[in-house]
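Engineer: Predicted structure and sequence below. I'll ask about it afterward.
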Amino acid sequence: MTDTTGPEATRTPTTLDELANTYTQTLFDLDPAFATVMGKPGRETEYRDYSPDGYRADADAARSTLDAAASLRPEDDVDVVTLDALNERLGLALEIHEAGHDIGELNNIASPAQEIRNVLDLMPTDTAEQWSHLAGKLANIPAALDGYVASLRAAADRGRIAAVRQVDTVIEQAGRYIADDGYFAGLVAGARTGDGDLPASVAADLARGADAARAGYAKLRDYLATELRPLAPTEDAVGRERYALHSRQFLGSAVDLDETYAWGVAELDRIIAEQEEVAGQIKAGASVPEAIEILDADPARQLNGTEALRAWMQTTSDEAVAALAGTHFEIPEIMRTVECRIAPTQEGGIYYTPPADDFSRPGRMWWSVPAGEDTFTTWKEKTTVYHEGVPGHHLQMGYQTVKKDVLNSWRRSACWVSGHGEGWALYAERLMADLGYLDDPGDRLGMLDAQRMRAARVVFDLGVHLGLPVPERWGSGTWTADTGRAFLRKNIAISDGQLDFEFTRYLGWPGQAPAYKIGQRLWQQIRDDVRAREGDGFDPRAFHTRALSLGSVGLDTLRRALIPAA
């Protein structure tokens, strides 16, 4: 059988590949902004239909693809995984659509309110023509937002309304976008090509587009404030039925929620104990807060200003690529560039955007720095660079992008499962510690700090949304948003601005945040099961290559691919 795991592997596309490729093209047609994210040229100025008709079109495409796939037989092992993944992902998407949870999404990080603006960050701006495309995109924002409002109204008619906390947050975000010194004003003020100022006609189009975008977001803000907010519930928790659906969406695995909650509580306790041990290495007898205070006060671990932060991110990322390529991982030359940037927004959060399909745009690591924050500490963030860059998201997503001759376009570009992707990134953090790259006690405490945050999110997210009992160590009764926030403050060592962002995110995006740590757990279980199966012949580098060669799939699909049934 043809080897399909190495970077240079090839295979002949099959009928199932053709179906998956056709489905991917349909996704690009339905959502031109998704094509922009993936670096596909054409229709640069357009947005998807955010109205209920647009979501029905999505469901129709998934349904027809599943119907066609049902008549096909896999021709090789790659097809087996493709069929498994299509059935799991598209089948679940239809469940979510039929339950009415695909429209009316509104939260502080991953709803159309942000997506419509965020795609602008990924549009190239090196030439006048590219700025003209961006101007056209801006001009089309009002229509995209009108469609979104239509979906919010349709969801409200079905009783699907985001909690008032989320509504208020998006109202505030929209206000920042349209302010005199906000995002759109800054975009126009900073518009330049590589050769200098924009041509007058393009500059005028950009200004008109920005004005249209500001008017569109002002209209959205007014709708949210006057029409949706009075209907919005004060309760943040979504309940077990909806939570289970979203948990499957983010994991690609139906885990036992109660067992997972109990594991999360135990894992948090384990990490705290390890932190306490490392704190004693920083200063004999020091508590974790005391060790953090020592690290924060260490001038050698401080960065002043966002440019210093960006430069340090870049250096750390470059060093990781150089150290790991050809030793612990196979990293093709084309994947060895990770570009670190400060995001143009101030909403909090660190994120990665994948390379263009042909790597003409490299993978990028972005830091969205909240307003007023200008001092940063390296001990806390070294593990984050590994998470977002190499061997985390960049290695994972770059690998599936580079495998043009093995994976169909859906597996390479359009299938993303948070539990797989974020679980891998946490797995990568812990792996870097195991490989000795976080041996410095401060850096190791930073890794444990990040792991503690992810474990605390499992406890918080499941506990609040399902109304589970508070562990004795953390209080009594059942979880509420208020008790949950106090719990997060004790377990997540971030600024108040970042904590506010994260707290609101967990409440408005149920099941997503726990997918990181639960995904890591499932990745480690799969690796350990493969190791037990292969015995002395187990090769970690070969395991990672084989696993990453599959692309992003649900974690049950990953297990079945790596550990086939006897």
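Structural biologist: All right, it came through fine. Numbering: from 1, shown residues only.
Engineer: Please count neighbours and contacts with C-alpha atoms only from this point.
Structural biologist: Noted.
Engineer: Assumed Gly104 was part of a strand.
Structural biologist: No. With DSSP: H, G, I helix; E, B strand; the rest coil as the criterion, Gly104 is assigned coil and is not in a strand.
Engineer: Using the three-state scheme, assign the closest residue to it other than its chain neighbours.
Structural biologist: Using C-alpha to C-alpha, 6 or more residues apart in numbering and skipping residues adjacent in sequence, the residue nearest Gly104 is Leu152, 4.3 Å away. Classification of Leu152 by three-state DSSP places it in helix.
Engineer: Next up, a structure to set beside the first:
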Amino acid sequence: MSDTTVPGASDGAPERQSTPIDRIAEDWVDTVVDLLPEYGTYIGRTEVNHRLGDYSPEGHERYMAAVKRTLAALDATAPADDVDEVTKTDLSSELRLTLEGSEAGLHLRDLNVINSPSQEIRESFDLMPTATADDWSTIAKRLAAVDDAIAGYIVTLRKGMREGVTPARRQVLEVLEQARKYSGRDGFFHSFTADAGAAGELPQSLRTDLERGADTAAEAYSRLEQFLENELAPVATREDAVGREIYALQSRRFLGAVIDLDETYEWGVAELARMTAEQESIAQEIVPDASVQEAIAFLDGDASRKLHGTDALQRWMQETSDRAVAELGATHFDIPEPIRALECMIAPTTEGGIYYTGPTDDFSRPGRMWWSVPEGVTEFDTWRELTTVYHEGVPGHHLQIGQAVYNRSRLNTWRRQLAGTSGHAEGWALYAERLMEELGYLDDPADRLGMLDGQRMRAVRVVLDIGVHLGKPRLDGSGVWDAEYALDVMRRNVNMDDSFIRFEVNRYLGWPGQAPSYKVGQRIWEEVRDAARAREGASFSLKDFHRRALDLGGVGLDTLRTTLLA
């Protein structure tokens, strides 16, 4: 980064002079990219694509030392303007939470079905360029590095075993099955390298390196599988709940805000009842006097609302996304040209998640919406998934994250590409779903029913997640929340394939505090908007509010509130 200016884009905004706090933030991005190359790949720093992070205890200590150095530098530096105030507040908060997590030993039990080193290492290949022989040469080097990364991760988990800090057995067994899929001859690594032919003719030596790398990576996951089965599973905790102390820490991490967990639980119960009543009302618009289940059965039988196969799903996602970008960009949002490109992708895995990855800093790799379709799922209903496209695309994640990346004239790289919380990002995406209803994009009762199905799921997650991890009384008064009851409640409130529901419940059990951040984040976004409207009265402009909010980039929700309402 230049010592005098923040890199600018042709966005029409005046260049803002770089400050000492900007330089600390830029240095932190460089440090993260160096120590965690997977994050570098995510934001498009291709110079580290040949490496993987050090997941050993020594690697963790190096990272913590860097956190302390950066925090000390921030503490010693005064903000130069309001942009600096936000940067210092949010980066300091993130770093302190990282230290708290380390002191609590969270890295020693860092294993779950969706967001832990086992998945991070594998997923690091998804965003790597594959167009040229040089790209595949870089991939071959990273494949070879999987062995050390997995070995370091196993050493860290063994340290946790010695100290009595282990993940839940349920998570161990699920990740074991994921590792088994990755390690097979028909698993990810061999399938991935088999696609190398798409880059044209590759030298035989490179093909040999790729084959050897795929073998190395698969063997590493085989060793992880054996470790999980033979060493960790027998000593892993039988309890899914993490308890109030760890849960509160994780909640702060995912929200960037402090909330009253008990009040939020009660609000979640009320919100679930409200979503259910709204869904029941719309069901009767679809079929007179029908229940929600009867309306869903009617829609599931409507061939005009059904897609067959992932190719059809991908085409429909892309067409829907392109239409939303074109129409909203002409009416309700200022969407710069680079942000108008969004690629809809079928993920190379079958875990069941739907997710978004942001564009690179220069937009050479656009934002992407990914769908990891579970095995055996071949049919998709457009009425269920229309709101998913808006959630992941525009005006959801893509508009939010793409706008932050584009805002080079005012924000440093950390603010544009690495800052923010799940509550800020996912809360905005749920807020965007409701916004699309307000704008008339969900006037079809079937599409509104699908949106409410998702909103109801997010509401039940608040109750389920806090209920299990804090040991709350069950809704029916029959005892306290546990995994079996959580699965039963999800099945009664979410109308989706059972494989998806099982994956989701396992995700909540192993990733405490993350799932509620969606609905709680939406709650805070709506509170901030309504407070701004009340304060500004007749001069309030929703379009201007959205512009001000998105121009901040990623921030914690406490920072969002104080900044927009200052």
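Structural biologist: That came through, no problem. From a predicted model like this one, the values you see are computed outputs, not experimental measurements.
Engineer: Tell me how far the alignment partner in structure 1 of Leu71 of structure 2 lies from Val406 of structure 1.
Structural biologist: Alignment note (TM-score structural alignment): Leu71 of structure 2 maps to Leu66 of structure 1. From Leu66 of structure 1 across to Val406 of structure 1, the span is 21 Å (C-alpha to C-alpha, to the nearest Å).
Engineer: The two: which is more packed in?
Structural biologist: Val406 (25 against 19; other C-alpha atoms under 10 Å).
Engineer: how about the more buried one, what's its partner in structure 2?
Structural biologist: Checking TM-score structural alignment: Val406 of structure 1 goes with Arg410.
Engineer: tally of neighbours for Leu122 of structure 1?
Structural biologist: Neighbours around Leu122 of structure 1, by other C-alpha under 10 Å: 15.
Engineer: State the distance from it to Gln498 of structure 1.
Structural biologist: Taking C-alpha to C-alpha as the measure, Leu122 of structure 1 and Gln498 of structure 1 are separated by 23 Å.
Engineer: ok, back up a step: what's the nearest residue to the match of Val406 of structure 1 if we skip its chain neighbours?
Structural biologist: Excluding its sequence neighbours, the residue lying closest to Arg410 of structure 2 (C-alpha to C-alpha, 6+ apart) is Arg16, at 5.4 Å.
Engineer: Lys181 of structure 2 too?
Structural biologist: Spatial nearest neighbour of Lys181 of structure 2, chain neighbours left out: Gly187 (5.3 Å); criterion: C-alpha to C-alpha, 6+ apart.
Engineer: hang on, isn't Thr36 of structure 1 packed against Glu44?
Structural biologist: Yes. Judged on C-alpha atoms under 8 Å, Thr36 of structure 1 makes contact with Glu44 at a distance of 6.6 Å.
Engineer: Show me which of the two is the more surrounded one.
Structural biologist: Per other C-alpha under 10 Å, whichever of Thr36 of structure 1 and Glu44 has more neighbours is Thr36, with 23 against 19.
Engineer: Looking at structure 1, name the residue matched to Ala483 of structure 2.
Structural biologist: Counting by TM-score structural alignment, the partner of Ala483 of structure 2 is Ala481.
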